[in-house]
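> Could you work out the structure for the sequence below:
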Amino acid sequence: MKIKSFGLALLLLLGACDKGPAPQESFAGLGSDAAGFAQVVPGKVFSFPEDHGPHPGFRIEWWYVTANLKDAQGNVFGVQWTLFRNALKAGPTQAGWHDSTVWLGHAAVTSATQHFAAERLARGGVGQAGAQAVPFNAWIDDWNFATQPGAASPLAAMQLKASGAQFAYDLQLTSSRPLVLQGDNGYSRKSDQGQASYYYSQPFFTAQGRLQIDGKTYQVSGPAWLDREWSSQPLSASQSGWDWFSLHLDRGEHVMLFRVRQTDGSAYLTGTWIDAQGQTHTLHNADIQLAPLHTTTIDGRQIPTRWSLKIPGKQLEITTEALNPKAWMNLGIPYWEGPVRFDGGVGYLEMTGY
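The predicted structure is shown next:
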């Protein structure tokens, strides 16, 4: 979906930068009232490259990249990079330190035995963090996701960089394939009450470059995925967390799906089937059979790290396994996120609210 860890980011940002307490009526306050902010409505006509850049009328927004990587020796890794934009109040953005925008970055590297994550926090208006459409660049400090000089289009050739105390990566991402609009032509519903985001993806990236983890350097390559979302109130007050999958199938298709959990035990489940040519088919609750099979105890929580996924209409029946079940993002607000593998492909999984 990629409501993603922005819920986590929002709670952290509000706690760090606002005088009042973070809203408690929904997960991370993402169901709180959005009066004064722009609203997500059906029928938006996306415009590129403009929509690669920020949307300051909306309260929340993110640029999110994951990559499933491997080196020549067969070592397997996952990489994650996210930049979040959060408007602390509605209204025009002001200059300098009067800017009410807050930015948060998350980055992580995962192997079968190790997982390292880091975060960066910045106020807007002073150049420390931001995003722009042309030439495309999203950055916080020295972490950045930017179009390489001479690229044929803004997302055709990208550089992705981040580092932490025990990891670093510098990757080149390329794709000549079209973008994918999620949901109903980019209008992605998150609940039966009508909460939604604008959402598009680039699931066809190929990544290659250098990765360092715990003092060792690897030359790696593999598939990567970009998600872009913005909204002002993407959850209902009764939604407690989510499970989000992005999957690269060896046979050429891609799958995005998410389950937003309700406090009463029910869930909102939807997704997108992307064929090898980039054509999409929306998946509804009745099309998807998703169930946790095994949990891992982390920090006193039971986290489902092995899942059964069936999409009978697409002849897909798989069991996803976490590359590293301990891929716990132990940041300002913790959550689970890491690479998964299955017979016939690889992907990424994020789980919040456990």
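> all contacts plus neighbour counts: C-alpha atoms, from now on.
OK.
> list the helices and strands the longest strand seen in the chain packs on?
Using DSSP state E to define each element, the chain has its longest strand at strand 196-213. Applying 3 or more C-alpha pairs under 8 Å, 6 or more residues apart in numbering; DSSP states H and E, we find strand 196-213 packed against strand 167-174, strand 180-181, strand 187-189, strand 216-231.
> Another for comparison:
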Amino acid sequence: MNVKTLLAVLVILCPSPLWAQGYAGLGGSAEGFEVPQAGIEFDFPKDHGPHPAYRIEWWYLTANLKGEDGRDYGIQWTLFRSALKPFETDGWQSPQIWMGHAAVTTPDTHYFAERLSRGGIGQAGVAVQPFEAWIDEWRMAGPDMDTLTLTANGADFGYDLALSAQGPLVFHGQAGYSVKSADGQASYYYSQPFYSVEGVLRLPDGDMRVTGQGWLDREWSSQPLAEDQTGWDWFSLSFEGGDKLMAFRLRGGRGDFTSATWINSDGSTDAIPDGSVRLEPLATDQVAGRDVPTQWRVVLADRGIDVKVSALTPDAWMGTRFEYWEGPVTVTGSHEGVGYLEMTGY
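Now for the predicted structure:
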């Protein structure tokens, strides 16, 4: 959900107790780091860039695509930043750690790759004017956030895509202050859910030209989960007609916490409070040795939404250092559409 993979906390290049705690470590102390506050106004283009005083942050792009062969595809491109200390320095002493995830999902197969880097040495980072987010040769870049190119590759896949924003930025929660628990943990969270996308997927069977729609999530925080919260289910759904829904469920020992944003086709929004959206697993599949919900019922009564959300490929498992499920979905029922689903903690 952006709670969206708060996995950046993985502290991959240094020992840390968070390593052993997994997703539960995201509820640990934020001592020494800044924490989000309600009522803060965003500052663009600066806020498209990194915030090293916060512990975790990501630039997270997913896209639902249609190939020239008529089949559905999905891609993911993510850059995570995780801080050991709340500042940035040049060289190998930098406390900032970067991780990249990329994936392509077809109706038959899920391909993924991972990259890791220390900050301060130029191997990974984000610049705002012009915009560029990179790790090694993977790049999201353009004159600004409205017009971007996107590249990544793995052992069996790659893609070269062009993105063009067809609507405004969207701010979740209270003008971008997104609460994640009854205890008040929160993040700053905004999205660009209106990208049109075109380009080429590079697959073992050959290149495939694709077109479709993309959704970028931007989020940063220092303690985004409560101590008892161990995982989440995050949905980004795009309906025929242009309306959209972002919704998430955080699972914890004291019960679930939900939040959602209804996004009208013109980009105007309504915040949906805890308990108002219903996210109900309908069926599970055995994925990577675990029972993972791959069909869901999503109900938002105030908007007449009652849909079934189904994974395009149930085996869309990200076997990265912190494992999770991430893949494209189809939407049927009261509304038709497509989207993306992320699930952690299973």
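> Once they're superposed, tell me the TM-score.
Scored against TM-score structural alignment, normalised by the length of structure 2, the superposed chains reach a TM-score of 0.96; 343 aligned residues with a C-alpha RMSD of 1.3 Å.
> Now mean neighbour count and distance to Trp63 of structure 1 too, for the helices and strands packed on strand 196-213 of structure 1, in a markdown table please.
Putting those into a markdown table (neighbours: other C-alpha atoms under 10 Å; distance: least, C-alpha to C-alpha, whole Å) gives the following:
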| stretch | mean neighbour count | distance to Trp63 of structure 1 |
| --- | --- | --- |
| strand 167-174 | 22 | 14 |
| strand 180-181 | 20 | 15 |
| strand 187-189 | 24 | 16 |
| strand 216-231 | 21 | 5 |
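> mind checking which of these is nearest Leu13 of structure 1?
Among those, strand 216-231 comes nearest to Leu13 of structure 1, with 16.3 Å by C-alpha to C-alpha.
> Make TSV out of the helices and strands packed on strand 196-213 of structure 1 and add distance to Pro203 of structure 1.
Listed next are those as TSV, based on distance: least, C-alpha to C-alpha, whole Å:
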stretch	distance to Pro203 of structure 1
strand 167-174	11
strand 180-181	8
strand 187-189	16
strand 216-231	4
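> so the equivalent of Gln233 of structure 1 over in structure 2, which of the three states?
In structure 2, the residue matched to Gln233 of structure 1 (TM-score structural alignment) is Gln223. Of the three states, Gln223 of structure 2 takes coil under DSSP: H, G, I helix; E, B strand; the rest coil.
> tally of neighbours for Gln223 of structure 2?
Gln223 of structure 2: 26 surrounding residues under other C-alpha atoms under 10 Å.
> you'd agree it is up against Gly27?
Yes: counting by C-alpha atoms under 8 Å, Gly27 is a contact partner of Gln223 of structure 2 at 5.6 Å.
> just the helices in structure 1 please.
Assigned by DSSP state H, structure 1 shows helices spanning 6-17.
> tell me, stretch 106-123 of structure 1 lands on which residues of structure 2?
Mapping stretch 106-123 of structure 1 onto structure 2 (TM-score structural alignment) gives residues 101-118.
> now do the same end-to-end measure for the matching stretch.
From its first residue to its last, stretch 101-118 of structure 2 covers 15 Å (C-alpha to C-alpha, to the nearest Å).
> Show me which positions of it end up buried.
101-106, 110-118 (16 or more other C-alpha atoms under 10 Å).
> What about those, which are in strands?
Those of those lying in strands (DSSP E): 101-105, 110-118.
> For those, give me CSV that also has distance to Ala271 of structure 2.
Formatted as CSV, those follow (distance: C-alpha to C-alpha, whole Å):
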residue, distance to Ala271 of structure 2
His101, 29
Ala102, 30
Ala103, 30
Val104, 31
Thr105, 30
His110, 33
Tyr111, 34
Phe112, 33
Ala113, 34
Glu114, 34
Arg115, 35
Leu116, 35
Ser117, 36
Arg118, 37
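> ok, those residues vs Gly142 of structure 2, which is closest?
Checking those against Gly142 of structure 2 by C-alpha to C-alpha gives Ala102 as the nearest, at 18.7 Å.
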